[in-house]
Structure formats: structure tokens, C-alpha cells
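give me the fold of what follows.
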Amino acid sequence: MDTMITKRMVPVGSQFLSDVLDGLQADPKFLSSKYFYDEKGDQIFQQIMEMKEYYLTNSEMEILEEQSAKLADFISSGGDGFDLIELGAGDATKSIHLLSALLQSQLDFTYFPIDISSHVINDLEENLPKKLPELQIQGLNGDYFKMLQKAKTISDRRKVVLFMGANIGNMDLAEAENFCCDLQNELSPNDLLIIGFDLKKNPKQILAAYNDPAGITRSFNLNLLDRINRELDGDFDISNFDHYASYDPETGACKSYLISLNEQRVNIGDETIHFNKSEHIYMEISQKYSLADIDALASKTGFTPIHRFFDRKEYFVDAVWKVD
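A predicted model of the protein is given here:
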């Protein structure tokens, strides 16, 4: 839930159906959090980002609003001309502050936003130049790594990659390590990665962000069952499920589940899924990191940490790593 994945309507018989059935026929059951974001899911996530308990968005926004000039100095120290590549650019609400600082420093760069949504890329290419007339932009629509490879065919300049919004937290530790290894393999020595991490902190504060008293996060998780009903001919009775969140301060894993309140059967298309009473569906992870965890991840995956940018409360960090 730590970043918004732009909604994609997925037709019956598609990958959505296949992924849902694979997950609900597994033991233990799971659903992919990438399907949270239909139109209603988008609206609920906007409410989550406005909750006082959900500190992540404001924490990273504060870093970029107040420290982008300093971050631009770190980027420029690597030499002249470069490509700024943002993985999962979304609407660039936060990264626009860095883009502005880079332009004010009169640096020679091209911005390559990458997003799986063609709508997002079209919107960025149309609207960002209106806000930043000097910006050179070339949007890339597709998978992160395929589009990163495409960017390398377009330009051989130094790469500075942005992976913001605690996106890395949507992976467990093994997945995060594999992702960073794959990313390092696509980059060259002295390229930079600027990557956002939500830091370990008081467990009660973390849990409140994913289990708010108003039940907004609960409705966000349950909406995925509603989406299955709407798009995949499901018959989930939403009242037969409840949301449960847990946080382990030792491992830093904050996990969300839906719990079956009764023994029940649910039909999805031609398939029937059996639930035992109290059986869970694993929905997502939001991994939290210590500073030592972050440095260890960098060293394991071929990066050298060179700087950290914190918000004032030190809830969040944007780490700057250099490729070895």
C-alpha cells in the first residue's frame, strides 16, 4: 500500500482472473496487492494518504520540498549530462520538486518517467512541460526493467534512477534483494539510485497507519473482494470477511490479511473456493527498515551508500546509492 499503482481495468479471462484463482487456490491463500487500484480503490487510497495516521506521503514530500536543491548537488557531482529515470512515476507530485531544482541548477538532463499505465505517461508528457517549460521529457510505458533497457538504447549518458515512495517496502526482504540486484545489473559504475525507505519506529505508530480507527484501510482491502465480484463474476459476501494488520518490530514486516469469519464457499466464474472459519488471505506487506538494514541491502546488491536525506522527524529516508 506504500505507493499508488495506477488503476487498470482488467477484462474477465485475463491475467487478473488467473492471478486471483492462483492465489485463492494456494495454501495459504493470497491476493496480489497490485489489483487494489480500480477506480474505487484509487479513491480510497487518496483517503488513506490524507489520514493523520498515514505519515509516509507527507514525510517524503517534506524531503523533496525542502532538500531537492541539495539532492541536485549530489546528482550533479557525478559529471555533466545524465538521464533521470523514475520507476513508477505516477503523477510526479513529489519528483516535480527535484525536477525543478535540477532545472534551476541548469543541469543537462532528460527525464524518463516509466509507468505501466499509458494514461499516466501521456498525462506526464502533456502536462509537465506546461509546469516546467525547459524540461526535456520522454515517457516510457511498460515494465520497469524493459523500459530501463529501452532508455539505455535511447541514450548512453550516466543514469540517475528514482525509486521513491517506499515502493521497495511492497516487497519482502528476499524480493527486495533480488530487485536491487536486477537493477544494479542494468546500471553502470557511478550511476546513482535514489531510493525511498520507511524506517522502523514505534510499532504502535506503524500499525496505526495500516489499521486506522476509521476503518479506511479495512475498506481498501475489502474493496479487492468487491472488485472480484464486479469484474470476475464473484459472489463474495464482504460482511463475512474482516481486515487484520500485524507488525513485527524485529523483522520490520507489516502485513495485512483478510480473515474469513465463517466457513464458506465463494464462486468466481466457474470455480468454487472453500474457506475455513478464521482462514486468512494474505494481502500485502509494507516492509520497514533500519539504517543498518538499508546499508546491508546496498552492499549485498552492488551499491555503495553515499548519502541519506531525512524528514525532520526521521520517519523516512531517501537514500542515495552509487553503483560500484
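
CA atoms for contacts and neighbours, from now on please.
Fine.

show me where the stretch 51-200 of the chain has strands.
Counting by DSSP state E, counting those that start in this stretch, the stretch 51-200 of the chain has strands at residues 82-87, 109-115, 140-141, 158-163, 192-198.

D123 and F36, how far apart?
22 Å (C-alpha to C-alpha, to the nearest Å).

let's see this one next, to set against the first:
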Amino acid sequence: MEEVLKGLNKKQKQLSPKFLYDQRGSELFEKITTLPEYYVTRTEISILKQYALEMADVVGEEAVLVEYGSGSSTKIKLLLDHLPNLSAYMPIDISKEFLKQSAEALAREYHALKIIAICADYTSAFNLPEIGSHSKKVAFFPGSTIGNFDPLYAQKFLRKIAKMLQTGDGLLIGVDLKKDRQTLHDAYNDKQGITAAFNLNMLTRINNELGANFEFNQFQHKAFYNEEFGRIEMHIQSLVDQEVAIGENSFSFKRNETIHTENSYKYTIHEFQTMAKESGFKPVEVWTDQNEWFSVHYLTVNG
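Have a look, this model is predicted:
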């Protein structure tokens, strides 16, 4: 509640993107990943399919694979198929139900795999359980989720991962690349309106969980590419002058005023590798698709 009130009291109203991912939000995001306009998921999957053997080779046979934000299991399976002797797989996700479902589904498919599911907000402090193994650890952070953090926080987050790992441990991370404006715009403004529903679901959640009275037909989804900052911005825009109550708190919205809900930063390969170096990592390998729309990087922790 406090975080929501604080965000809505700012001059540019804002809400944390983590509020997008309740059960309904996670389901809508899964739908987004299959949309024709949303190139991100299918492009990353095509890279993982094409280079899975090379990636499995750098991860190593008996590693512990730690996935940040387990979500759907499609991507991890492409790696698991080539890593039969992993010491353990640790998916971390904020949505308990989603985590449980995906961990159980993987356990049915990979009988020999030791799965340790961790329900946590991976942007906060959490501890990895000791599994009595001195194996190399590799963090897996697909989906270009790193792009949802502003660059300063992204660097801080990468440092946090580096600290959790040991020298020589690895990070396999998906990073969306800068490209033409139209492709970017279409990816976040799909014709079916699924991204709009995903964004506006945040209001449903605040109504349900905090007793707010947002009227959905008086708000709309707005997403655009901000060239100056190299990011897609997602907003919820008020269509009229209105007042919204959350408990005993009241918030005024002017017509066209927005709540900033999410950013998705895009990088060049050089920009991301520079950030990785400044965060305690050494770039080892990078894989891209033919169009260079997306990249998957393998980094190791510097001593």
C-alpha cells in the first residue's frame, strides 16, 4: 500500500512494474510472448535453439543453474535438454502459484533433475539454499528483464548477482538490442490489445487488493519509444479529469495525465558489455539472431 501511495503522490505518477505480475498479469504476459508483433521472446528462443549446445558447453556439466524469474519453462528446457548432469536447478519467482506449477511440470519431465524452487522477489535480498555442492553456479536471466531496470539500477543489480556468485561463476543473460522505432513501437502496441490489458490489469489489482475505485473505461494504455533515454515507456493514461480513491487517500488525475508503469531499455552490444564490465563481470561470449534484434551474453565473475 505504502509503495503505491508514494508512487501516485509523485509529480509524474508511477507504479512499480512488479505490480504487473500477479496471477492474471503473469498469464497475460505469457500471451504477449506469443504475439506476432512481440519479437522479443521468439527471437531469444531462436537464439537459444540455435546455440543451445554452445551455451550448455559454457555453463558446464555439473553446474547449479539459478534462473531469475522462472515464468514459463520454454527457455530453460532448451538448456536442460543439453545439461543432463546439472547439480541442481533453482527457479526464483515472485508468483508462488506460477512457480509451483512450472517446477512441478519440469519435475515430471526431468526425473533426475534436482529442482529447488525459491519464492522470492529477486530484486530484493534473498539467500540461495546450500545444497552441499561446490559446483560452479550459473545465473540465467532471460527475456531482457534487465531492460526493465534503469541503467544505474541495472548495474547495481548485476553487481548484486556478481556478489552472490564466486569468481569464475557465470551469468547467461538476454538483452534486447536497439533497432528501428516502428518495430519497437509495434511490439508494445499489439493489435489484439493484450499488452493494453496487461498494463491496465495493474488497476484491477489495486482495486482488488487495496480497495481503490479506478474506473477502467476512463484509462487507456500508452506505450512509446523515448529516443533520448533509449527505452520504451509504458504508461496508463487518464482519459478525463477525475478523482480516484484508495482507502482514505484521494488522487486527482487531469485529462491525458499518466501513471508511468514500466520502462524497457534497449542497448547496443557494446553498451551492455561496458555495463557488465563495470559491474564485476567479464564478457566471454555473445550470441545474436540474424537481424541483430536480440542478444544472449555469457559473462563470468571477475576475481
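
send over the TM-score of the superposed chains.
TM-score of the superposed chains, computed with TM-score structural alignment, normalised by the length of structure 2, equals 0.91; 301 aligned residues with a C-alpha RMSD of 2.1 Å.

quick revisit: looking at the strands of the stretch 51-200 of structure 1, which is closest to G302 of structure 1?
strand 192-198 (11.3 Å; C-alpha to C-alpha).

which residue in structure 1 aligns with T204 of structure 2?
Using TM-score structural alignment, the equivalent of T204 of structure 2 in structure 1 is D226.

which SSE is immediately downstream of the helix or strand hosting its match?
Per DSSP states H and E: D226 of structure 1 is located in helix 216-232. The helix or strand immediately downstream of helix 216-232 of structure 1 is strand 241-248, counting by DSSP H and E.

relative to structure 2, which residues correspond to that following strand?
Under TM-score structural alignment, strand 241-248 of structure 1 corresponds to residues 219-226 of structure 2.

about what we covered before: comparing D123 and F36 of structure 1, which residue is more hemmed in?
F36 (27 against 13; other C-alpha atoms under 10 Å).

could you confirm A319 of structure 1 falls within a strand?
Yes - A319 of structure 1: assigned to a strand according to DSSP: H, G, I helix; E, B strand; the rest coil.

mind listing what it touches?
L193, I194, I195, G196, F197, P305, I306, H307, R308, F309 (C-alpha atoms under 8 Å, 6 or more residues apart in numbering).

and L35 of structure 2? What does it align with in structure 1?
By TM-score structural alignment, L35 of structure 2 lines up with M51.

and if you look at L184 of structure 2?
By TM-score structural alignment, L184 of structure 2 lines up with I206.

that match: neighbour count?
I206 of structure 1, neighbours per other C-alpha under 10 Å, totals 24.

give me the neighbour count for the match of T204 of structure 2.
18.

what's the longest helix along structure 2 packed up against?
Longest helix in structure 2, counting residues (DSSP state H): helix 39-59. Counting contacts by 3 or more C-alpha pairs under 8 Å, 6 or more residues apart in numbering; DSSP states H and E, helix 39-59 of structure 2 packs against helix 74-80, strand 170-176, strand 281-288, strand 294-301.

with structure 1 overlaid, how far apart is it on average?
Compared with structure 1 after fitting, helix 39-59 of structure 2 has a mean deviation of 1.4 Å; criterion: mean C-alpha distance after the TM-score superposition for structure 1.

that helix vs strand 170-176, what angle?
Helix 39-59 of structure 2 and strand 170-176 are oriented at 160 degrees to each other (axes from the mean of the first three to the mean of the last three C-alpha atoms, to 10 degrees).

so what's the residue count around the counterpart of E175 of structure 1 in structure 2?
Superposed on structure 2 with TM-score structural alignment, E175 of structure 1 falls opposite Y153. Y153 of structure 2 sits with 13 neighbouring residues when counted by other C-alpha under 10 Å.

so how far is A103 of structure 2 from Y153 of structure 2?
Applying C-alpha to C-alpha to Y153 of structure 2 and A103 of structure 2 gives a distance of 29 Å.

hmm, back to that, I'd like to know which elements the helix holding D226 of structure 1 is packed against.
Packing contacts for helix 216-232 of structure 1, counted by 3+ C-alpha pairs under 8 Å, 6+ apart, involve helix 39-50, strand 241-248, strand 264-268.
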